[in-house]
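Visitor: need the 3D shape of this:
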Amino acid sequence: MSPSLSVVSELPRSEALSHRVRRLQVEARGLAREHIAALVAALHEVEVLAGEIADGGEAYPAGVREISRRLAEELETKVATIEAITSRN
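Guide: Purely as a prediction, here's the structure:
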């Protein structure tokens, strides 16, 4: 025999709703910071990879090397901008 279930109309409130909202907002901001940090780390990886291809010599087509060089330069600036914005918040 399975245990019987009952409907609970109200969950116990261990904290005021306004405190819960603030706590969840703080948690959401923390998760957003983690997500941004993951983005920055991924962009750094792409920057390194693009730099390696840009400096890869004749094994890579000239157009790919040029795009990779520009991408590496742009990513450096974009990452710096993201870091500056997040440091202000």
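
Visitor: rest of the way, CA atoms for contacts and neighbours
Guide: Will do.

Visitor: all helices of this protein, in order?
Guide: Using DSSP state H, the helices assigned to the chain run over residues 17-54, 62-88.

Visitor: would JSON lines of those helices with mean neighbour count be doable?
Guide: Shown next, in JSON lines, are those (neighbours: other C-alpha atoms under 10 Å):
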{"stretch": "helix 17-54", "mean neighbour count": "14"}
{"stretch": "helix 62-88", "mean neighbour count": "14"}
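
Visitor: which residues touch residue 75?
Guide: When contacts are counted by C-alpha atoms under 8 Å, 6 or more residues apart in numbering, residue 75 is found next to 43, 44, 47.

Visitor: any idea how far residue 85 is from residue 40?
Guide: Per C-alpha to C-alpha, to the nearest Å, residue 40 is found 12 Å from residue 85.

Visitor: any residues in contact with both of the two?
Guide: Among the neighbours of residue 40, none is also in contact with residue 85 (C-alpha under 8 Å, 6+ apart).

Visitor: hmm, back to that, now the contacts of residue 75 as JSON lines including distance to residue 19?
Guide: Listed next are the contacts of residue 75 as JSON lines, based on distance: C-alpha to C-alpha, whole Å:
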{"residue": "43", "distance to residue 19": "36"}
{"residue": "44", "distance to residue 19": "38"}
{"residue": "47", "distance to residue 19": "42"}
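
Visitor: here is the second sequence; please produce its structure so I can put it next to the first one:
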Amino acid sequence: MPRTTKKPDLHLVTDDTPTTLSSPTRSSPITPQVESAVYDLMRAPETTAERVKRLQAEAHALALEEVEAMNRLLAQAAERARDIAAGGEAYPVGAREIAGRLATELPQKVETLRMILNRAG
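Guide: Next comes the predicted model:
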């Protein structure tokens, strides 16, 4: 028996309004993300150079996100260190001393990272 393959009824939408994929059995909405995925399937394959460039751009963006997250954590740590340094007798003397130094140093590090991110971004 010969196999017959029925081509799907796909529609490319140029605006953000959802449309449907029609098939004999069901109809389902297409979101813009699905639409772009369908469009990407219809594009010619990437060359190796294009793929390398795209992956490098993704890696760069992810690295910037990681540094931004670290910077937020350092800012939070500086705030916590200030609280501990000012916490009085409830905290051990050595802990207050280290927290005091961190409260002084971390905001400078946060600002330095912020400037680096602004140049890199």
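
Visitor: just give me the closest of the contacts of residue 75 of structure 1 to residue 58 of structure 1.
Guide: Of all the contacts of residue 75 of structure 1, residue 58 of structure 1 sits closest to residue 47, with 19.8 Å by C-alpha to C-alpha.

Visitor: the closest one against residue 72, yeah?
Guide: Yes: the criterion here is C-alpha atoms under 8 Å, and residue 47 of structure 1 meets it with residue 72 at 4.6 Å.

Visitor: which residues do those two both contact?
Guide: Joint contacts of residue 47 of structure 1 and residue 72 (C-alpha under 8 Å, 6+ apart) do not exist.

Visitor: any idea how far the aligned partner of residue 15 of structure 1 in structure 2 is from residue 91 of structure 2?
Guide: Using TM-score structural alignment, the partner of residue 15 of structure 1 in structure 2 is residue 46. Per C-alpha to C-alpha, residue 46 of structure 2 is found 59 Å from residue 91 of structure 2.

Visitor: the more surrounded of the two?
Guide: Higher neighbour count among residue 46 of structure 2 and residue 91: residue 91, with 13 against 10, using other C-alpha atoms under 10 Å.

Visitor: contacting residues for that one?
Guide: Taking C-alpha under 8 Å, 6+ apart as the test, what residue 91 of structure 2 contacts is residue 84.

Visitor: can you pull the contacts of residue 44 of structure 1?
Guide: If you count contacts by C-alpha under 8 Å, 6+ apart, residue 44 of structure 1 has them with 75, 76, 79.

Visitor: alignment lookup: it to structure 2.
Guide: Aligned by TM-score structural alignment, residue 44 of structure 1 pairs with residue 75 of structure 2.

Visitor: ok, its match to residue 99 of structure 2 distance?
Guide: 13 Å.

Visitor: do residue 21 of structure 2 as well
Guide: Residue 21 of structure 2 is 60 Å from residue 99 of structure 2, where distance means C-alpha to C-alpha.

Visitor: likewise residue 73 of structure 2?
Guide: Using C-alpha to C-alpha, one obtains 15 Å as the distance from residue 73 of structure 2 to residue 99 of structure 2.

Visitor: what do you get for residue 38 of structure 2?
Guide: 54 Å.

Visitor: what sits against the aligned residue in structure 1 for residue 63 of structure 2?
Guide: The pairwise alignment with structure 1 assigns residue 63 of structure 2 to residue 32, based on TM-score structural alignment. Counting by C-alpha under 8 Å, 6+ apart, residue 32 of structure 1 touches no other residue.
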